[in-house]
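Peer 1: okay, sequence plus prediction incoming.
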Amino acid sequence: MDPTVVAQLYRAMNGERDIQITYTSMTSGLSDPQWISPVHFHFDGEAIYLRAWSYNHEAYRDYLPIRIAKQIEMITRERPAPLPFDTDWNSFVRLWICPRSGLSDAQARVVRREYGFQEKTHIAVNTRKALAFYVIRRWRLDDEKARLELDRMEELDA
């Protein structure tokens, strides 16, 4: 990750300004210029992300700064209007995690011991709704060969 890119994103975020970036999408492979309005940096345990309002998608999105093309000076502008409320960032969820249902009783006991929770219980992980995807991916809760699975997710009152 280039410190020049991060510094420019940080300045735009602190100045509440939009910034034009050239971002390479994993989905399309395209590297088109686009305007974003950066609001937060966050870390999922593996990578640093930038949460920003995307004018192209008219939604909040997460960007990997490593995929933003380095430029000597990125163009910024005043925000044309206040940003919409980021409901997913400002909402919290609880993920109820348990040993994978296909495990034998002996395997489930080992998993419970390994992760430090008692028999017949779950691990409860509270996180922002916007970050639940990263918890699920990081713990591989959607992988059929993982030792843990997501039992349920519930929204919490703010």
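Peer 2: The structure has been received and is ready for your questions. Residues are numbered from 1 along each chain as shown.
Peer 1: from here on, just use CA atoms for contacts and neighbour counts.
Peer 2: Noted.
Peer 1: pretty sure Ile19 sits in a strand.
Peer 2: Yes - counting by DSSP: H, G, I helix; E, B strand; the rest coil, Ile19 is part of a strand.
Peer 1: report the secondary structure state of the residue nearest to the spatial centre of the chain.
Peer 2: Among the residues of the chain, the one closest to the centroid is Leu131, at 4.3 Å (Cα atoms, centre = their mean). Assigned by three-state DSSP, the conformation of Leu131 is helix.
Peer 1: one more structure, for comparison:
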Amino acid sequence: MSEEKKAKSGKELRWGVERRMEFIEFRLFWEGRINRRDLIEKFGVSVPQASADLGKYQEVAPENIHYDIRAKCYYPDKDFKPKFLNPDSDRYLANMLSLSSGIMTEEECWLYSIPSYDVLPQPRRGIDPMRLRKVVGAIREKLAVQVRYQSMNAPEPEWRWITPHALAFDGYRWHVRAWCHRGEAFKDFVLARIVSIRLTKEHDLDPTEDVEWQEFIDVRIGPHPKLTETQRIAIELDYGMENGELVIPVRRGFLFYFLKRMGLDIDPDVRQPKHQQIVLINADEVYAVFSRSEGNAS
């Protein structure tokens, strides 16, 4: 195969080059322009390399891009169709969330002309990195760990043995899913409430025995029936519903957190339809599982 055909296929490009091709398309799609300086600043490549990358992109997708001599920038053509990038709104907005939380710096972010935005502040949960490292190590090595844990069911922290097998995020807090040796059951332990860790030991644990972690239930939600027709259509569009409903597979062990976060853990008639905009379509099935899954948090 000729080098030209390899370039056009895009499949033979090295990962580093293909990553820059994706960046070119990201900037063209979201920013509407790109120049050599963008590649130089983002990837630390030389001027000749930046020029070569843009030239290679023109070879791969000549119908996507054109150069404006006056502006010294490349612009997307009207029939622009990405070849390396899968345009994703969630990814674009996730960049903003990462910037807001400090996880990502502006230098690391692919966005350039960032629009004015803000994110509802949330209290940060203090998770000690050394304790997290030990928990992750215990999961990896399949060990039990002795943790000093502050449960809301006890006035003071207590030492207990747990065997962790997974990490879980409920939208607000990180938990570790583990076998509780004291309670002889799988439970959720809030990572920030692990005060200290002192011992480890071998312990045979089959994670597949954690039925509430392994099993999923399809939660079916739809617009509140008391909304007007146009309001229901707006909710369907907002949640990407099809035929008036959205099916969301949820782990049984997550059901408590999911219903609470979505405001579905209370009677939908308690609040006005404009505030309780969605309802459970399969409420009987979900609540039956919900009642069996309560009491797992520690």
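Peer 2: Okay, I see it. Only a predicted model underlies this, so the values are computations on that prediction, with no experimental measurement involved.
Peer 1: need the TM-score from the superposition.
Peer 2: TM-score of the superposed chains, computed with TM-score structural alignment, normalised by the length of the first structure, equals 0.82; 151 aligned residues with a Cα RMSD of 2.3 Å.
Peer 1: before we move on, back to that, let me see the contact set for the residue nearest to the centre of the first structure.
Peer 2: Trp89 (Cα atoms under 8 Å, 6 or more residues apart in numbering).
Peer 1: would you list every one of the helices in the second structure?
Peer 2: Along the second structure, counting by DSSP state H, helices occupy 3-9, 15-30, 36-43, 47-60, 89-101, 129-141, 211-214, 229-239, 255-261, 283-293.
Peer 1: redo those as JSON lines? Include distance to Glu202 of the second structure and mean neighbour count.
Peer 2: Output for the helices of the second structure, formatted as JSON lines (distance: least, Cα to Cα, whole Å; neighbours: other Cα atoms under 10 Å):
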{"stretch": "helix 3-9", "distance to Glu202 of the second structure": "51", "mean neighbour count": "13"}
{"stretch": "helix 15-30", "distance to Glu202 of the second structure": "40", "mean neighbour count": "19"}
{"stretch": "helix 36-43", "distance to Glu202 of the second structure": "45", "mean neighbour count": "17"}
{"stretch": "helix 47-60", "distance to Glu202 of the second structure": "52", "mean neighbour count": "17"}
{"stretch": "helix 89-101", "distance to Glu202 of the second structure": "37", "mean neighbour count": "14"}
{"stretch": "helix 129-141", "distance to Glu202 of the second structure": "9", "mean neighbour count": "15"}
{"stretch": "helix 211-214", "distance to Glu202 of the second structure": "22", "mean neighbour count": "16"}
{"stretch": "helix 229-239", "distance to Glu202 of the second structure": "45", "mean neighbour count": "14"}
{"stretch": "helix 255-261", "distance to Glu202 of the second structure": "31", "mean neighbour count": "18"}
{"stretch": "helix 283-293", "distance to Glu202 of the second structure": "28", "mean neighbour count": "14"}
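Peer 1: for the ones you listed, which one sits closest to Val195 of the second structure?
Peer 2: helix 129-141 (8.4 Å; Cα to Cα).
Peer 1: which residue numbers in the first structure go with that closest one?
Peer 2: Counting by TM-score structural alignment, helix 129-141 of the second structure lines up with residues 3-15 of the first structure.
Peer 1: now stretch 7-21 of the second structure
Peer 2: Under TM-score structural alignment, there's no match for stretch 7-21 of the second structure.
Peer 1: pull up the gap between the residue sitting furthest away from the middle of the first structure and Ala124 of the first structure, please.
Peer 2: Centroid-distance maximum for the first structure: Ala106 at 34.1 Å, with Cα atoms, centre = their mean. As judged by Cα to Cα, to the nearest Å, Ala106 of the first structure and Ala124 of the first structure stand 22 Å apart.
Peer 1: what do we get in the second structure for the residue nearest to the centre of the first structure?
Peer 2: Per TM-score structural alignment, Leu131 of the first structure is aligned with Phe254.
Peer 1: next one: Ile75 of the first structure
Peer 2: Alignment note: Ile75 of the first structure maps to Leu199 in the second structure; criterion TM-score structural alignment.
Peer 1: you'd agree its match is up against Val145?
Peer 2: Yes - contact criterion Cα atoms under 8 Å: Leu199 of the second structure and Val145 qualify, at 5.7 Å.
Peer 1: which one's more surrounded, these two?
Peer 2: Neighbour totals were compared for Leu199 of the second structure and Val145, and Val145 leads with 23 against 12 (other Cα atoms under 10 Å).
Peer 1: for that one, which non-adjacent residue is closest in space?
Peer 2: Thr200 (4.4 Å; Cα to Cα, 6 or more residues apart in numbering).
Peer 1: now do the one you found against Gly183 of the second structure, distance only.
Peer 2: Distance of Thr200 of the second structure to Gly183 of the second structure, given as Cα to Cα: 18 Å.
Peer 1: with Asp218 of the second structure instead?
Peer 2: Asp218 of the second structure is 29 Å from Gly183 of the second structure, by Cα to Cα.
Peer 1: now Ile162 of the second structure
Peer 2: 10 Å.
Peer 1: ok, these two, which is more surrounded?
Peer 2: More neighbours surround Ile162 than the other of Ile162 of the second structure and Gly183, with 28 against 11 (other Cα under 10 Å).
Peer 1: tell me the counterpart of Thr87 of the first structure in the second structure.
Peer 2: In the second structure, Thr87 of the first structure lands on Val211 (TM-score structural alignment).
Peer 1: oh, that last question was meant for Ala47 of the first structure, not what I typed.
Peer 2: The equivalent of Ala47 of the first structure in the second structure is Arg173 (alignment by TM-score structural alignment).
Peer 1: its match touches Val190, doesn't it?
Peer 2: Yes - between Arg173 of the second structure and Val190 there is a contact at 7.1 Å, judged by Cα under 8 Å.
Peer 1: who has more neighbours, those two?
Peer 2: Val190 (22 against 14).
Peer 1: with adjacent residues omitted, what lies nearest to that one?
Peer 2: Closest to Val190 of the second structure by Cα to Cα, 6+ apart is His175, at 4.3 Å.
Peer 1: contact partners for that neighbour?
Peer 2: Leu167, Ala168, Phe169, Asp188, Phe189, Val190, Leu191.
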